[in-house]
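Trainee: sequence and predicted structure are below.
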Amino acid sequence: MEDQELKRLLSEAETIAVLGAHKDPGRPAHYVPKYLWEQGYRILPVNPRFAGEELFGAKVVAGLKDLTKPVDILDVFRPASALMDHLPEILALRPGLVWLQSGITHSAFERALEEAGIPVVANRCLMVEHKRLFRGALPL
């Protein structure tokens, strides 16, 4: 996906659901959504292990089917081997963009989303890309 389109999608987005959100501050599944929350996005954390607890100002839900608000971006922190299990719920949710975090790719999953008209970004960190697109290059 080209930077201009990515920047547009991130600018227009208000709500980001985080599949695999975690409460351990040392894990990317915590500090990435925390950064996004601090940038003003509404974060909807999804993780059955922490269902009912609060993260980023919202109650954690067990699964995508439990989300009650529209989702602009679905940020995925799940292993590639688990992605196809989530596909039916993701297709039902119809997020505006599915973002697979760094290290996560699955060609059949990505193809299924694209065929359903849902754009996908794979193997990139949403926090890193947001900083790059909105803050400019960071000095070395």
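Mentor: Received the coordinates, thanks.

Trainee: CA only for contacts and neighbour counts going forward, please
Mentor: OK.

Trainee: those strands in the protein, which residues are they?
Mentor: 15-19, 42-46, 54-55, 58-59, 73-76, 97-100, 120-121 (DSSP state E).

Trainee: and those strands, which is most packed in?
Mentor: Sort the strands of the chain by mean neighbour count, taking mean count of other Cα atoms under 10 Å, and strand 42-46 sits at the top with a mean of 27.

Trainee: strand 15-19 and that one, what's the angle between them?
Mentor: 20 degrees (axes from the mean of the first three to the mean of the last three Cα atoms, to 10 degrees).

Trainee: not counting strand 42-46 itself, show me its contacts.
Mentor: For strand 42-46, contacts defined as Cα atoms under 8 Å, 6 or more residues apart in numbering pick out 14-21, 33, 36-37, 55-64, 67.

Trainee: ok now it, how far from the chain's centre?
Mentor: From the chain centre to the centre of strand 42-46 is a distance of 9 Å (Cα atoms, centre = their mean, to the nearest Å).

Trainee: take the one below as the second:
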Amino acid sequence: MAYEHPSREKIKELLQNTSVIAVVGLSDKPDRTSYMVSEAMQQKGYRIIPVNPNAQEILGETCYSSLADIPFKVDIVNVFRRSEHCPPVAEEAVQIGAKILWLQLGIHSEEAAEIASKGGLEVIMDRCIKVEDSILLPK
């Protein structure tokens, strides 16, 4: 099954129904893309949950070592990891009952997409969540 991006209208609907975004690979360094994108999304009103085993807190939120450690529901799992690391993240996203697996710009994994899709998740790959949100839900 070849991956196809959801329509822009579908992505807009998904973002409108999102409040909690777990960010796998969120750096605690303010000059990193993952930090800048997550900070911007936080400023738009989304709750950003850092998944980084090497930090205690990022953007004022407690860091978790894995998705399984997050003690509440997550809408989107946003991934800032190299493509080859995405299949296990997709498996965890399915296990925690996330709604969406979002692989950031430059990240593409057919295997992760298949795992997530079979687990009932919407999949978005190789797109920047901040850019999509800015275009589809300008405030």
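Mentor: Perfect, thanks for sending it. Everything numeric in this text was worked out from a predicted model, so none of it was measured.

Trainee: TM-score for this pair?
Mentor: In this superposition the chains share a TM-score of 0.91, using TM-score structural alignment, normalised by the length of the second structure; 134 aligned residues with a Cα RMSD of 1.3 Å.

Trainee: for the residue mapped onto R124 of the first structure from the second structure, give me its contacts.
Mentor: Matched across to the second structure, R124 of the first structure falls on R127, judged by TM-score structural alignment. Applying Cα under 8 Å, 6+ apart, we find R127 of the second structure in contact with 102-106.

Trainee: please apply the same query to M36 of the second structure.
Mentor: P30.

Trainee: now check the first structure for the residue matching it.
Mentor: That one, M36 of the second structure, aligns with Y31 by TM-score structural alignment.

Trainee: ok so, going back, from the contacts of R127 of the second structure, pick the one nearest H85 of the second structure.
Mentor: L103 (10.9 Å; Cα to Cα).

Trainee: pretty sure that closest one sits against A116.
Mentor: No. L103 of the second structure lies out of contact with A116 (Cα atoms under 8 Å); the separation is 11.3 Å.

Trainee: identify the contacts common to the two.
Mentor: The contact lists of L103 of the second structure and A116 share V123, where a contact means Cα under 8 Å, 6+ apart.

Trainee: neighbours around G117 of the first structure, how many?
Mentor: Other residues near G117 of the first structure come to 13 when the count uses other Cα atoms under 10 Å.

Trainee: likewise for E53 of the first structure?
Mentor: 13.

Trainee: just Y46 of the second structure next, same as before
Mentor: Y46 of the second structure: 16 neighbours (other Cα under 10 Å).

Trainee: which position in the first structure pairs with it?
Mentor: Aligned by TM-score structural alignment, Y46 of the second structure pairs with Y41 of the first structure.

Trainee: so who does that match touch?
Mentor: 13-16.

Trainee: now the second structure: which of those match?
Mentor: Contacts from the contacts of Y41 of the first structure that recur in the second structure, judged by both residues aligned by TM-score structural alignment, their matches' Cα atoms under 8 Å, are 13-16.

Trainee: hmm, I100 and L121 of the second structure touching each other?
Mentor: Yes. With contacts counted by Cα under 8 Å, L121 of the second structure reaches I100, the gap being 5.0 Å.

Trainee: between the two ends of stretch 9-24 of the first structure, what distance do you get?
Mentor: 28 Å (Cα to Cα, to the nearest Å).

Trainee: what sits up against that stretch?
Mentor: With Cα under 8 Å, 6+ apart as the criterion, stretch 9-24 of the first structure contacts 29-30, 33, 40-47, 50, 55, 64, 70-78, 97, 130.

Trainee: where's the match of R124 of the first structure relative to L121 of the second structure, distance?
Mentor: In terms of Cα to Cα, R127 of the second structure sits 16 Å off from L121 of the second structure.

Trainee: before we move on, back to that, which among the kept ones among the contacts of Y41 of the first structure gets closest to R135 of the first structure?
Mentor: A13 (17.1 Å).

Trainee: quick one: residues contacting the residue most central in space within the second structure.
Mentor: Nearest to the mean C-alpha position of the second structure, counting by Cα atoms, centre = their mean, stands N78 at 1.0 Å. Applying Cα under 8 Å, 6+ apart to N78 of the second structure gives the contacts 21-24, 101-104, 129.
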